[in-house]
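K.L.:
The amino acid sequence is not available; the structure is as follows:
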């Protein structure tokens, strides 16, 4: 989707029935260890030890790629009448250009009994062909972490991409239960690492039916989200 995180360090989950295969996107200059070994055998034998050490270093760097980050986020809302003013302001403050999106979001939770429930979000593109497409964004969202030094919501998140034509069956096998779903349509702006999302939220009046006759807006207001993701161990400071 337009809000998905699918960069060089993104985690990809390919799901077929209940089998899960994890694949990491490699950096552009990454050379697979097997190719390095073949190249070494065909070339100078004196380079064997050097290439082997390089392969170990590459493997170590690959397995240490962060898959979890801390998200700092603020929520707000704006009336539809004031939306053009906000968009003009963002156009002047943010990076050139913006991205429109139209997505189907589902929120699931895992009941733990004692600890706070585990929250998982599923997201996919919403359009005419969206229900023939089996690619989803998985997002684990941790609970808010109180911090008096930071006047925003701080939480741990994990993003991954999943592909399955049996996604609902798969989430049931994980013990997840759907809490709610909605359709979000809006625009994304960026300013460096910061992301600003403005969206209008719709709900379906009949579960499983997503044609326009069944979709109703929650309100005349637009949801505004401003967030930035930092490495899990990074310190954040006021800007």
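P.N.:
Perfect, I can see it now. Quick caveat: nothing in here was measured; it's all calculated off a predicted structure.

K.L.:
hey, let's count contacts and neighbours off CA atoms from now on
P.N.:
Fine.

K.L.:
Show residues contacting the lengthiest strand in the chain.
P.N.:
In the chain, assigned by DSSP state E, the strand with the most residues is strand 177-191. Applying Cα atoms under 8 Å, 6 or more residues apart in numbering, the external contacts of strand 177-191 come out as 2-3, 90, 93-95, 97-110, 126, 171, 195-204.

K.L.:
what sits up against the helix or strand hosting residue 124?
P.N.:
Per DSSP states H and E, residue 124 falls inside strand 118-125. Contact partners of strand 118-125, identified using Cα under 8 Å, 6+ apart, comprise 1, 101-112, 130, 135-142.

K.L.:
Tell me the buried residues within the residues you listed.
P.N.:
Among the contacts of strand 118-125, those classed as buried by 16 or more other Cα atoms under 10 Å are 1, 101-109, 135-142.

K.L.:
Now the element after the longest helix seen in the chain, going C-ward?
P.N.:
Secondary structure assigned by DSSP state H gives helix 48-63 as the longest helix of the chain. Counting by DSSP H and E, the next helix or strand C-terminal to helix 48-63 is strand 68-79.

K.L.:
what helices or strands is that following strand leaning on?
P.N.:
For strand 68-79, the elements it packs on are strand 153-163, strand 221-231, judged by 3 or more Cα pairs under 8 Å, 6 or more residues apart in numbering; DSSP states H and E.

K.L.:
from the contacts of strand 118-125, which ones fall inside strands?
P.N.:
Assigned to strands by DSSP E, the following of the contacts of strand 118-125 qualify: 101-110, 135-141.

K.L.:
what about versus this one:
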């Protein structure tokens, strides 16, 4: 069993290093006030694929875990589950540190790897020594433009102690702000930096409704 597991890990590492697995996310982010979001959604319906159909909606619960090893930066892992489709697999996601050093790059570039899991993933991470740093609910709309994904989402606080909340932990979730988070992203193979230009070109079409840019979280 151990040998089979080791072989599987070696195969995954080989696929990752040979660019078989899409492992780079090209991303721009921004925000828009609640009062203007309907105008943005109308604009996106006209720009994105399947303009005759309604955008896909989502209602997700996301948890952020970290594990600290001596003298190394913490490893951060995210777990997401679909509250509106509980039969779907849970998602475990690793997101690397954004590469912001090159100012000529049109987007944020960061490592990204998504894995479908069972609902026991939280127990698994806890047994590994991971700690839950924070959690939140995100509700919104998702559009597609070729291989680009565009999301317009509202972030909610997870309430504890009351029953009946859509987040499964009690009480109706409360919004954290009076605005929506807007993200345009592409996950591609390492080295395909040209897709960043496509992301930037699409983001420019959403001006002046929303300004999408590279965000340096270390300066916030």
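P.N.:
Nice, thanks for sending it over. Computed from a predicted structure; not experimentally measured.

K.L.:
for residue 116 of structure 1, helix, strand, or coil?
P.N.:
What DSSP: H, G, I helix; E, B strand; the rest coil gives for residue 116 of structure 1 is coil.

K.L.:
sorry, that was for residue 13 of structure 2
P.N.:
Here residue 13 of structure 2 is recorded as helix under three-state DSSP.

K.L.:
That one: neighbouring residues, count only.
P.N.:
A total of 12 residues lie near residue 13 of structure 2 under the criterion other Cα atoms under 10 Å.

K.L.:
hang on, the earlier thing: could you say which of the helices and strands packed on strand 68-79 of structure 1 is packed most deeply?
P.N.:
Highest mean neighbour count among these (mean count of other Cα atoms under 10 Å): strand 153-163, with a mean of 20.

K.L.:
In structure 2, what range does that strand match?
P.N.:
With TM-score structural alignment applied, strand 153-163 of structure 1 matches the range 108-118 in structure 2.

K.L.:
How about stretch 218-229 of structure 1?
P.N.:
Following TM-score structural alignment, the aligned partner range for stretch 218-229 of structure 1 in structure 2 is 176-187.

K.L.:
Please compute how far that stretch lies from its chain's middle.
P.N.:
Put simply, stretch 176-187 of structure 2 sits 9 Å off its chain's centre (Cα atoms, centre = their mean, to the nearest Å).

K.L.:
What of stretch 93-109 of structure 2?
P.N.:
Centroid displacement of stretch 93-109 of structure 2 relative to its chain, using Cα atoms, centre = their mean, is 14 Å.

K.L.:
same deal with stretch 181-191 of structure 2?
P.N.:
Taking the mean of its C-alpha atoms, stretch 181-191 of structure 2 sits 9 Å from the chain's own mean (Cα atoms, centre = their mean).

K.L.:
Identify the residue of structure 2 aligned to residue 125 of structure 1.
P.N.:
Using TM-score structural alignment, residue 125 of structure 1 lines up with residue 82 in structure 2.

K.L.:
who's in contact with the residue lying closest to residue 74 of structure 1 once chain neighbours are set aside?
P.N.:
Leaving out its chain neighbours, the residue that sits closest to residue 74 of structure 1 by Cα to Cα, 6 or more residues apart in numbering is residue 226, at 5.3 Å. Applying Cα under 8 Å, 6+ apart to residue 226 of structure 1 gives the contacts 73-75, 194-197.

K.L.:
residues in contact with stretch 88-103 of structure 2?
P.N.:
For stretch 88-103 of structure 2, using Cα under 8 Å, 6+ apart, the contacting residues are 76-82, 108-119, 121, 216.

K.L.:
Straight-line length of that stretch, end to end?
P.N.:
Start-to-end span of stretch 88-103 of structure 2 (Cα to Cα, to the nearest Å) is 39 Å.

K.L.:
what about the aligned partner of residue 147 of structure 2 in structure 1, neighbour count?
P.N.:
In structure 1, residue 147 of structure 2 lines up with residue 193, judged by TM-score structural alignment. Neighbour count of residue 193 of structure 1, defined by other Cα under 10 Å: 9.

K.L.:
Then the one 5 residues further on?
P.N.:
Residue 198 of structure 1 has 24 neighbours, counted by other Cα under 10 Å.

K.L.:
Mean per-residue distance, the helix or strand harbouring it versus structure 2.
P.N.:
Assigned by DSSP H and E, residue 198 of structure 1 belongs to strand 194-204. After superposition onto structure 2, strand 194-204 of structure 1 sits on average 0.9 Å from its aligned residues (mean Cα distance after the TM-score superposition for structure 1).

K.L.:
buried residues in the helix or strand following that strand?
P.N.:
Downstream of strand 194-204 of structure 1, the next assigned helix or strand under DSSP H and E is strand 215-217. By 16+ other Cα under 10 Å, the buried positions in strand 215-217 of structure 1 come out as residue 215.

K.L.:
with structure 2 superposed, average distance for strand 215-217 of structure 1?
P.N.:
Mean deviation for strand 215-217 of structure 1: 1.2 Å (mean Cα distance after the TM-score superposition for structure 1).

K.L.:
Ignoring the adjacent residues along the chain, who's closest to the equivalent of residue 59 of structure 2 over in structure 1?
P.N.:
Using TM-score structural alignment as the criterion, residue 59 of structure 2 maps onto residue 102 of structure 1. Once flanking residues are discounted, residue 102 of structure 1 sits nearest to residue 185: 4.3 Å by Cα to Cα, 6+ apart.

K.L.:
In structure 1, what residue corresponds to residue 37 of structure 2?
P.N.:
Under the alignment (TM-score structural alignment), residue 37 of structure 2 pairs with residue 83 of structure 1.

K.L.:
from memory residue 166 of structure 2 sits against residue 174, does it?
P.N.:
No - Residue 166 of structure 2 is not in contact with residue 174 according to Cα atoms under 8 Å; the separation is 11.1 Å.
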